[in-house]
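Student: after the sequence you'll find the predicted model.
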Amino acid sequence: MNDVETLKAEVKKLSSRATALKMDLHDLAEDLPVNWQSIMNVAQETYSTYQALESKRAELKQLEA
C-alpha cells in the first residue's frame, strides 16, 4: 500500500472512531447527571481523536497536492 492509501485508511478509521466518540459524548450529556464522572475522560478522548483526524487529513491533503 502506498502512502496515500495508507493515510486514507487511517483517516477512515479515525473518522469512524471520532463519530463513535461524538455519539458517546452526546449520549453521556443526555443521561446527565448519571455517569457525570466520566465526562472528562470521554471529552479528552474525543478531543484527541478529532485532533489526530484533523492532522491526518491535512497530511493527506498535502500528499495529494
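Tutor: Looks like it arrived, so ask away. Numbering: from 1, shown residues only.
Student: when you work out contacts or count neighbours from here on, use the C-alpha atoms and nothing else.
Tutor: OK.
Student: any idea how far the residue of the chain most remote from its centre is from residue 4?
Tutor: What lies farthest from the middle of the chain is residue 33; by CA atoms, centre = their mean that is 24.5 Å. Residue 33 sits 44 Å away from residue 4, going by CA to CA, to the nearest Å.
Student: which other helices and strands contact the longest helix along the chain?
Tutor: Ranked by residue count and defined by DSSP state H, the top helix of the chain is helix 3-30. Packing partners of helix 3-30 (3 or more CA pairs under 8 Å, 6 or more residues apart in numbering; DSSP states H and E): helix 39-64.
Student: pasting the second one now:
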Amino acid sequence: MSDVETLKAEIKKLSARAMNAKMNLHDLSEELPIGWQTVLDVAQKTHDAFAALEAKRAELKAAESATA
C-alpha cells in the first residue's frame, strides 16, 4: 500500500472518530444540565479528534503534491 493510500485509510478512521466525538458533544449538549461536569472533557476529546484529522489531511495533501 502506498503512502497516499495509507494516509487515506488513516483519515477514514480519524474521520469516524471525529464524527463520533462530535455526536457525543452534541448529545451532551442536548441533555444539559445533566452531565455538565463532563462538558470540558468531551469538548477536549472532540477538539483533539478534529485536530488530528486536520493534521492528517494536511499530511495527505503534502504527500499528494509530492507525488504529482
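Tutor: Here it is on my side, so go on. Here the structure is a predicted model, which means the values were calculated and not measured.
Student: next, the TM-score between them, please.
Tutor: Superposed pair, TM-score by TM-score structural alignment, normalised by the length of the first structure: 0.95. Supporting alignment: 65 aligned residues with a CA RMSD of 0.6 Å.
Student: show the contacting residues for the residue most central in space within the first structure.
Tutor: For the first structure, the residue sitting closest to the mean C-alpha position, by CA atoms, centre = their mean, is residue 18 at 2.7 Å. By CA atoms under 8 Å, 6 or more residues apart in numbering, the contact list for residue 18 of the first structure reads 46, 49-50, 53.
Student: can you lay out those residues as JSON lines showing neighbour count and distance to residue 26 of the first structure?
Tutor: Converted to JSON lines, the contacts of residue 18 of the first structure look like this (neighbours: other CA atoms under 10 Å; distance: CA to CA, whole Å):
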{"residue": "46", "neighbour count": "21", "distance to residue 26 of the first structure": "11"}
{"residue": "49", "neighbour count": "20", "distance to residue 26 of the first structure": "15"}
{"residue": "50", "neighbour count": "19", "distance to residue 26 of the first structure": "15"}
{"residue": "53", "neighbour count": "21", "distance to residue 26 of the first structure": "19"}
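Student: now, which of those sits nearest residue 13 of the first structure?
Tutor: Relative to residue 13 of the first structure, the closest of the contacts of residue 18 of the first structure is residue 53; by CA to CA it sits at 9.1 Å.
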